[in-house]
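A.B. asks: Quick one: sequence plus predicted model below, questions after.
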Amino acid sequence: MNYRHAYHAGNFADVVKHAVLAMVVTALKRKETPFFALDTHAGIGAYNLEADEAQRTGEFKGGIARLLEAAMPPSALDPYLAAVRAVNPAGGCTCYPGSPELVRGMMRATDRLALVELHPEDVDVLRHRFAADRRVGIHHMDGYVAVKALLPPPERRGLVLIDPPFEVKDEHERLLVALRRIRRRWANAITLVWYPIKGMEPVERLYGALRSEGGVETLAVELMLRPPVDPFRLNGSGLVVVNPPWGLDRDLAALLPWLTSVLAPEGGFYRQEVLVAEADLRG
């Protein structure tokens, strides 16, 4: 309950996470039938980069600001960059769209979005921000409870974004329980799980658990600023994508080298790995 994303909005981890999220939403929109999106840790929806919190850390300067200054971004980034520009109609980047605003901006009239947030002040901000949009529902509850309470949706297709603050020691265990529940209740959902990388031991444990359980196709994507030798620093971040849309692996393979060169030009590196192959289904 103490984590405040306003200090970190628009940093390198947000850029990677939201770029992939925008690619997934774009893929869902290729079909005319409506989709449903569940954001289990929604935050406040969008962030003022001129506010004291963002200015105090300046993390956005190494993230979205660097991306907007880069020449000739790959076309795979078009939906994400369009979402950033949509909340900055005067130009520049003084507002950063979190996942709720990014998805809302890409939705069609028939699509739906459920935003879940446990922090009472953040829930009030979300309710105010999205009050006029009937497509968006706000839920004051634990994000892991929401996976049981709000799934499966009547739309039967869509995505789940799990983006916790990692303030508790058993976060990885809670993630695995949530992923099992999603698989049982909404088997064809595209699920994105974000996680920070300080050291590799907890990350490799997560990967090992996902490999051993099998299931639908599962990708892991990491972008590292530096080797993860200092467990007290945010050395990188990762995304697990369960049931990725067709072609996402190919698009990421083309995008990640460019993103790494822009966001981590001094010693950065990336990794893309198939944890569970499509032909390796175990149940």
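C.D. replies: Received the coordinates, thanks. Numbering: from 1, shown residues only.
A.B. asks: Could you use CA atoms for every contact and neighbour count after this?
C.D. replies: OK.
A.B. asks: What is the burial count for the residue lying closest to Leu256 once chain neighbours are set aside?
C.D. replies: Closest residue in space to Leu256, ignoring its immediate chain neighbours: Tyr270 at 6.9 Å, by Cα to Cα, 6 or more residues apart in numbering. Using other Cα atoms under 10 Å, Tyr270 has 20 neighbouring residues.
A.B. asks: Wait, Glu155 touches Glu32, no?
C.D. replies: No - counting by Cα atoms under 8 Å, Glu155 stays clear of Glu32, with 11.8 Å between them.
A.B. asks: before we move on, the earlier item: which positions within the helix or strand harbouring the residue nearest to Leu256 qualify as buried?
C.D. replies: Per DSSP states H and E, Tyr270 falls inside strand 269-276. Neighbour counts over strand 269-276 (16 or more other Cα atoms under 10 Å) mark Phe269, Tyr270, Gln272, Val274, Leu275, Val276 as buried.
A.B. asks: which ones are touching the last one?
C.D. replies: Okay, so that is Val276. Neighbour list for Val276: Leu210, Arg211, Gly214, Gly215, Val216, Glu217, Thr218, Leu219 [criterion: Cα atoms under 8 Å, 6 or more residues apart in numbering].
A.B. asks: again, but for the fourth one
C.D. replies: With contacts defined as Cα under 8 Å, 6+ apart, Val274 is in contact with Glu217, Thr218, Leu219, Ala220.
A.B. asks: ok so, going back, who has more neighbours, Glu155 and Glu32?
C.D. replies: Using other Cα under 10 Å as the criterion, Glu155 and Glu32 rank with Glu155 on top: 14 against 9.
A.B. asks: And that one, how close does it get to Ala254?
C.D. replies: For Glu155, the distance to Ala254 equals 31 Å [Cα to Cα, to the nearest Å].
A.B. asks: next helix or strand past the strand or helix carrying Asp124?
C.D. replies: Assigned by DSSP H and E, Asp124 belongs to helix 120-129. Heading C-terminal from helix 120-129, the first helix or strand you meet, by DSSP H and E, is strand 136-140.
A.B. asks: Okay, one more to line up with it:
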Amino acid sequence: MELPPRPRYSPAMNYRHAFHAGNFADVVKHAILALCLDHLGSKDKPYRVIDTHAGIGAYDLTSDEAARSPEWVDGIGRILGADMPDDVAAALKPYLDLLAEMNPGALTEYPGSPEISARIARPMDRIQLCELHEADSRTLERRYARDGRVKVEHRDGYKALTGLVPPKEKRGLVLIDPPFEDRDELAHMAAAVMPALKKWPTGTYIFWRSLKNLWAADRFDNGLTEWLITEQGFEPEKILRADLWIRDLASEGKLAGAGVMIINPPWQLEEKLLALLPWLAETLAQGDGYGWRLDGGLTEEDVEEADAD
């Protein structure tokens, strides 16, 4: 896998997640993050979370931004109170429990990944948050100023990552969840993670990708998977892809699909997602052509093409 050029970002980034907090893409990403963190906490050893694009920690769903574009209504709003099978309820439990803890009454606040990490992590665990946007970094500093487990750094998480691994705990998770402002975002993601994986091949890595450009996402997934298996000696079961789309991916308008690539997924995560994803696809659908996929980053067609070559 050819190493792409390092990203060049301006600190004045435009993306504001408050407009999208709690939408279908957040539901998928955060439910999976909560499951991974819950698994890490099942062992009596400390772990570290490294979040390369942390945002502001949590989002006010009563704010002007959220009210202007209330995507959460068709995301987490549909999940809360919905009838669900027992296996789906079990898969969503870590995620829904922390939402209930944050919102003892009506849903007014939605957690970003830093808040999910902070609420699930134990006193012995540590959380490293990187945020390049200056105002957002200050917001994070204020939010977690009294939490000794959390360290906030105003820096480019891509550039910081290699120096942050392996953590002294030797256990943990890296979340790479960029704003996708740059058309080459997936190349930047690969450039950041490849040296980190070489230094810390046993950590759990979660990469969030939009599926606005399915070809680009598949190219990233396939390239990373092939590199891990053929050059780094990873077993195929150490790579898991979980994607969801709420309408035809070719449809115009707002984002229709998103999901994650997971390196070193926790035990039983695939089984839980096999129950969860079909239910989420039906519950969150906003049009024809909705669906989901859960695989190892290479489809049967990819394998057949590789064999043919």
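C.D. replies: Everything's here; your move. Every value quoted in this text rests on a predicted model; they were computed, and no experiment measured them.
A.B. asks: Superposing both, give me the TM-score.
C.D. replies: Here the TM-score for the pair of chains, by TM-score structural alignment, normalised by the length of the first structure, is 0.94; 277 aligned residues with a Cα RMSD of 1.7 Å.
A.B. asks: about what we covered before: where neighbours are concerned, which of the contacts of Val274 of the first structure has the most?
C.D. replies: Thr218 (23 neighbours).
A.B. asks: What's the match for the residue nearest to Leu256 of the first structure in the second structure?
C.D. replies: Aligning on TM-score structural alignment places Tyr270 of the first structure opposite Trp292 in the second structure.
A.B. asks: Identify the residues contacting its match.
C.D. replies: Ala242, Asp243, Leu244, Trp245, Leu277, Pro278, Ala281.
A.B. asks: which residues does the aligned residue in the first structure for the third one contact?
C.D. replies: Using TM-score structural alignment, the partner of Leu244 of the second structure in the first structure is Leu223. Contacts were defined as Cα under 8 Å, 6+ apart; by that measure Leu223 of the first structure touches Val16, Gly236, Ser237, Gly238, Leu256, Thr260, Gly268, Phe269, Tyr270, Arg271.
A.B. asks: where along the stretch 1-150 of the first structure do the strands fall?
C.D. replies: Read by DSSP state E, counting those that start in this stretch, the stretch 1-150 of the first structure holds these strands, from start to end of the chain: 36-39, 46-48, 95-97, 112-117, 136-140.
A.B. asks: Then the stretch 151-283 of the first structure?
C.D. replies: Assigned by DSSP E, counting those that start in this stretch, the strands in the stretch 151-283 of the first structure fall at 158-162, 190-197, 218-224, 236-242, 269-276.
A.B. asks: closest to Val136 of the first structure out of these?
C.D. replies: Across these, Val136 of the first structure has its closest neighbour in strand 158-162 (14.3 Å, Cα to Cα).
A.B. asks: Let me know the angle separating that closest one from strand 236-242.
C.D. replies: Between the axes of strand 158-162 of the first structure and strand 236-242, defined by axes from the mean of the first three to the mean of the last three Cα atoms, to 10 degrees, the angle is 150 degrees.
A.B. asks: In the second structure, what range does strand 158-162 of the first structure match?
C.D. replies: Using TM-score structural alignment, strand 158-162 of the first structure corresponds to residues 172-176 of the second structure.
A.B. asks: with the first structure superposed, average distance for that stretch?
C.D. replies: Comparison of stretch 172-176 of the second structure with the first structure after fitting gives an average deviation of 0.3 Å (mean Cα distance after the TM-score superposition for the first structure).
A.B. asks: List the contacts of that stretch.
C.D. replies: Contacts of stretch 172-176 of the second structure (Cα under 8 Å, 6+ apart): 37, 40, 47-53, 189, 203-208.
A.B. asks: and those residues, which two are the farthest apart?
C.D. replies: Leu40 and Met189 (23.9 Å).
A.B. asks: Off-centre distance for stretch 84-97 of the first structure?
C.D. replies: Between the centre of stretch 84-97 of the first structure and the centre of its chain there are 19 Å (Cα atoms, centre = their mean, to the nearest Å).
A.B. asks: scratch that, stretch 243-251 of the second structure
C.D. replies: Distance, centroid of stretch 243-251 of the second structure to centroid of chain: 18 Å (Cα atoms, centre = their mean).
A.B. asks: Show me what Gly236 of the first structure aligns to in the second structure.
C.D. replies: Alignment note (TM-score structural alignment): Gly236 of the first structure maps to Gly257 of the second structure.
A.B. asks: swap in Pro34 of the first structure?
C.D. replies: Pro34 of the first structure maps onto Pro46 in the second structure, by TM-score structural alignment.
A.B. asks: what's near enough to touch Ala253 of the first structure?
C.D. replies: When contacts are taken as Cα under 8 Å, 6+ apart, Ala253 of the first structure is in contact with Gln272.
A.B. asks: where does it sit relative to His172 of the first structure, distance-wise?
C.D. replies: 26 Å.
A.B. asks: Please report how far the match of Tyr270 of the first structure lies from Gly57 of the second structure.
C.D. replies: 28 Å.
A.B. asks: cool, and Trp279 of the second structure?
C.D. replies: For Trp279 of the second structure, the distance to Gly57 of the second structure - Cα to Cα - is 28 Å.
A.B. asks: neighbour count winner among the two?
C.D. replies: Higher neighbour count among Trp279 of the second structure and Gly57: Gly57, with 22 against 17, using other Cα under 10 Å.
A.B. asks: pretty sure that one is in contact with Pro111, am I right?
C.D. replies: Yes - assessed by Cα under 8 Å, Gly57 of the second structure is found in contact with Pro111 at 6.4 Å.
A.B. asks: Counterpart of Ala216 of the second structure over in the first structure?
C.D. replies: So Ala216 of the second structure corresponds to Pro202, using TM-score structural alignment.
A.B. asks: The residue nearest to its match when sequence neighbours are not counted: neighbour count?
C.D. replies: Nearest residue to Pro202 of the first structure, sequence neighbours excluded (Cα to Cα, 6+ apart): His172, at 7.8 Å. By other Cα under 10 Å, the residues close to His172 of the first structure number 17.
A.B. asks: and the aligned residue in the second structure for Gln55 of the first structure, what does it touch?
C.D. replies: Aligning on TM-score structural alignment places Gln55 of the first structure opposite Ala67 in the second structure. Contacts of Ala67 of the second structure were listed using Cα under 8 Å, 6+ apart, and they are Leu61.
A.B. asks: Then the one 10 residues further on?
C.D. replies: Shown in contact with Gly77 of the second structure (Cα under 8 Å, 6+ apart): Gly22.
A.B. asks: gap between it and Ala21 of the second structure?
C.D. replies: 11 Å.
A.B. asks: Spit out the residues that contact those two alike.
C.D. replies: With Cα under 8 Å, 6+ apart as the test, Gly77 of the second structure and Ala21 reach no residue in common.
A.B. asks: so what corresponds to Ile127 of the second structure in the first structure?
C.D. replies: So, by TM-score structural alignment, Ile127 of the second structure is matched to Leu113.
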